[in-house]
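Visitor: Here is a sequence together with a model predicted from it:
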Amino acid sequence: MNQGSLDTASTMLRALIAGSSCEHIANCHGVTKSAVSQRIRILALELQRIVGVVGVDEEESPTAVLIRLNGDAYLEALEHFVPDAALALDLRRDRVESEDIDLCVMKIARHSRCIRRDTALLLTLFSTAAKPLEISQLEVRDYLEESGCIRTHSALRAEIAMNRISRDLLFQDQATNTAIDDYLSERIAHGIGTHGRPFYRGLRPDSKLFLSRSGRAMQLRMNGAVGQHLVCKEIHEIYRRIFAYSGLTGINTALARRTAAQTLLDNGANSEEIGRTLGLRKLAVQKLLRHGAGAAP
């Protein structure tokens, strides 16, 4: 999408969110109604896929109703949108490579104001394939046993899963576990979320696993006037900063899940198995892999 097309599509998107009909927008620009719908849809999909629209799944079809319900989130994503990132993602990135993650970790150490937490958040995203909203709601008890040992085979509780269905949550990546342990040790040293007893390493089991820099739980809120759903703007902003540190284009939370799906596919998993691991329907799995090297069987 060149700059001229982006400017036109952005103007149309803003008008739609402000309440104008596609027919009215078409009359203003001297084009057909279908042309307006197509331009808005293409831009909305790129915002979902490249930047991430808080409260909207990256694979969800951006209808006019959906865009209006989540207008503020689309406008916020538009402020962060870099067209070159879309080109880089389409032409170069089927997945995030280990050296890309290593670079992100190095840049976090150089630029972040919360190094241990941000490192743990980055690695948790790639090793568990959980969504940011799900990660923001993880609790200490989801990661630790009462004895303080790591729950290497945990479960994403149904009440925090996006589809409200419990699924496996694996903490079997050593680098991820080390990063989380370092972050929890920092919290314990500062008495953040602790209870003064030896259980769960002295941390409150119901304390959120990842906290804001001030030590409180990340803020959740309901979004949308109709069909309300939970969103966590704070964790999306954290991930945006993390990826911005790296200077790499086309890396985002959606690509992290595509990487996980592609890895499972390479290891012989089918669509049903990938969907069960990521909490997605078969059709959503196929959409997720559409930009990858192949399609799930």
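Guide: Happy to help now that I have it.
Visitor: Please count neighbours and contacts with C-alpha atoms only from this point.
Guide: Will do.
Visitor: Just to check, Val56 is in contact with Leu47?
Guide: No. Counting by CA atoms under 8 Å, Val56 sits too far from Leu47 to count as a contact (10.2 Å).
Visitor: between the two, who's got more neighbours?
Guide: Between Val56 and Leu47, counted using other CA atoms under 10 Å, the more crowded position is Leu47 (25 against 18).
Visitor: quick one: the residue positioned nearest the centre of the chain from Val36, how far?
Guide: The centre of the chain sits closest to Thr253, judged by CA atoms, centre = their mean, with a distance of 3.8 Å. Per CA to CA, to the nearest Å, Thr253 is found 28 Å from Val36.
Visitor: Check which helix or strand the nearest residue to Arg116 once chain neighbours are set aside maps to.
Guide: Leaving out its chain neighbours, the residue that sits closest to Arg116 by CA to CA, 6 or more residues apart in numbering is Tyr183, at 4.9 Å. Using DSSP states H and E, Tyr183 sits in helix 174-189.
Visitor: Follow the chain on from that helix and name the next helix or strand.
Guide: With DSSP H and E, the next secondary element past helix 174-189 is strand 221-223.
Visitor: want to compare, so here's the second one:
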Amino acid sequence: MKASDEDLLELVQAVLDGRQTYRSAASELGVVRSTIERRVKGLVRRLFAAGMLGSFREEWIDDIATLRREREAILGAARVFRGSVAGRCVSVPGQSELALAATRLREKGGAGHRDAALICVLFDTGMKTIELARLEVADYLAEDGSVREVSKLRAAVAVNGVERPLHFSSQLVVESIDAYLAERTRRMQGLGDPARYRGLDPNSRLFLTDSGQPFLITARSPSDPRPACKYLQATLRQAFARAGWPGMTARRLRRHVAITMNRQGATRGEVQQMLGLKANRSVKRLTSTLPARADSQMVPSE
């Protein structure tokens, strides 16, 4: 392993052995807590994706107590991991590939309409999964049923609690959401007054589960009270795989949006506002690795 790889392995071992917490390791290295947490969890995610952790379950990654319980398996896999600790590259599709994938997913009917809309919205907005789960019909539709091309991601929806602009100006995004809402109406999911909001309840979630229920939002783990939507995360993984992009995640598409905005001349402040980032340094982190090609962009795993 390279020196930097050895440093990361030592850091992971210190945290999993209980000799360090995320916070104490961050203090020692002069960085913020989230940086250490991201590096440790990032390595575990790559080992999991490589199939090197046996019966390890992906949701365990967010629970430090479980990671410590599984430390022998994690550290053993990390020592023999042949991939770069910095992460492998995952191809982000271009607009033409996205349109074809959306068509393929919609042709499946049912959940295919929803899945096509989900990935199109993520591709266009860089929204976080939890924000996607919180969106409501009225965030997308006006009372007369027209699309709110210029909307707002409400403070109650945004992860950082700060309202920010939300645009539904992409034809592909609008077509995908409209097709899904038509399917929702046909399946009688989340209906309201027939004369308003295309007959949908404006306060119902924009995206629903297969059975027509909101995606459940819970704490990440018993030791981490931050909200998470694991069912939607799993739904997205399946949607990406069916679209032909196994390994793709909402986080990578978020980075793709940041990189695209940066290449198109957006300021750091504009990227920060668009993605709801808390700190300007987060923009630098997201845009630090430029894609290789304009239409098939290579984005490192996190």
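Guide: Happy to help now that I have it. Please read these numbers as outputs of a predicted model, since none were measured by experiment.
Visitor: Contact partners for the residue nearest to the centre of structure 1?
Guide: Gly52, Leu125, Lys131, Pro132, Tyr239 (CA atoms under 8 Å, 6 or more residues apart in numbering).
Visitor: Per the alignment, name the residue of structure 2 opposite the third one.
Guide: With TM-score structural alignment defining the correspondence, Lys131 of structure 1 maps onto Lys128 in structure 2.
Visitor: and what of the last one?
Guide: Alignment note: Tyr239 of structure 1 maps to Leu236 in structure 2; criterion TM-score structural alignment.
Visitor: Give the burial count for that match, as a bare number.
Guide: 20.
Visitor: where exactly do the strands run in structure 2?
Guide: Ranges of strands within structure 2 are 89-92, 150-153, 164-167, 218-221, 224-228, 297-300, based on DSSP state E.
Visitor: possible to save those strands as CSV with mean neighbour count and distance to Ile74 of structure 2?
Guide: Output for the strands of structure 2, formatted as CSV (neighbours: other CA atoms under 10 Å; distance: least, CA to CA, whole Å):
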stretch, mean neighbour count, distance to Ile74 of structure 2
strand 89-92, 19, 22
strand 150-153, 17, 38
strand 164-167, 16, 39
strand 218-221, 16, 19
strand 224-228, 13, 20
strand 297-300, 20, 21
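Visitor: Could you export these to a markdown table, including columns for distance to Ala25 of structure 2?
Guide: Putting the strands of structure 2 into a markdown table (distance: least, CA to CA, whole Å) gives the following:
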| stretch | distance to Ala25 of structure 2 |
| --- | --- |
| strand 89-92 | 28 |
| strand 150-153 | 35 |
| strand 164-167 | 33 |
| strand 218-221 | 21 |
| strand 224-228 | 18 |
| strand 297-300 | 24 |
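Visitor: looking at those strands, which is closest to Leu191 of structure 2?
Guide: Ranking those by proximity to Leu191 of structure 2 (CA to CA) places strand 150-153 first, at 21.8 Å.
Visitor: what sits up against that closest one?
Guide: Residues contacting strand 150-153 of structure 2 (CA under 8 Å, 6+ apart): Leu135, Asp139, Tyr140, Glu163, Arg164, Pro165, Leu166, His167, Phe168, Ser169.
Visitor: For those, work out which two are farthest apart.
Guide: Glu163 and Ser169 (18.6 Å).
Visitor: any idea what the residue nearest to Arg116 of structure 1 aligns with in structure 2?
Guide: Under the alignment (TM-score structural alignment), Tyr183 of structure 1 pairs with Tyr180 in structure 2.
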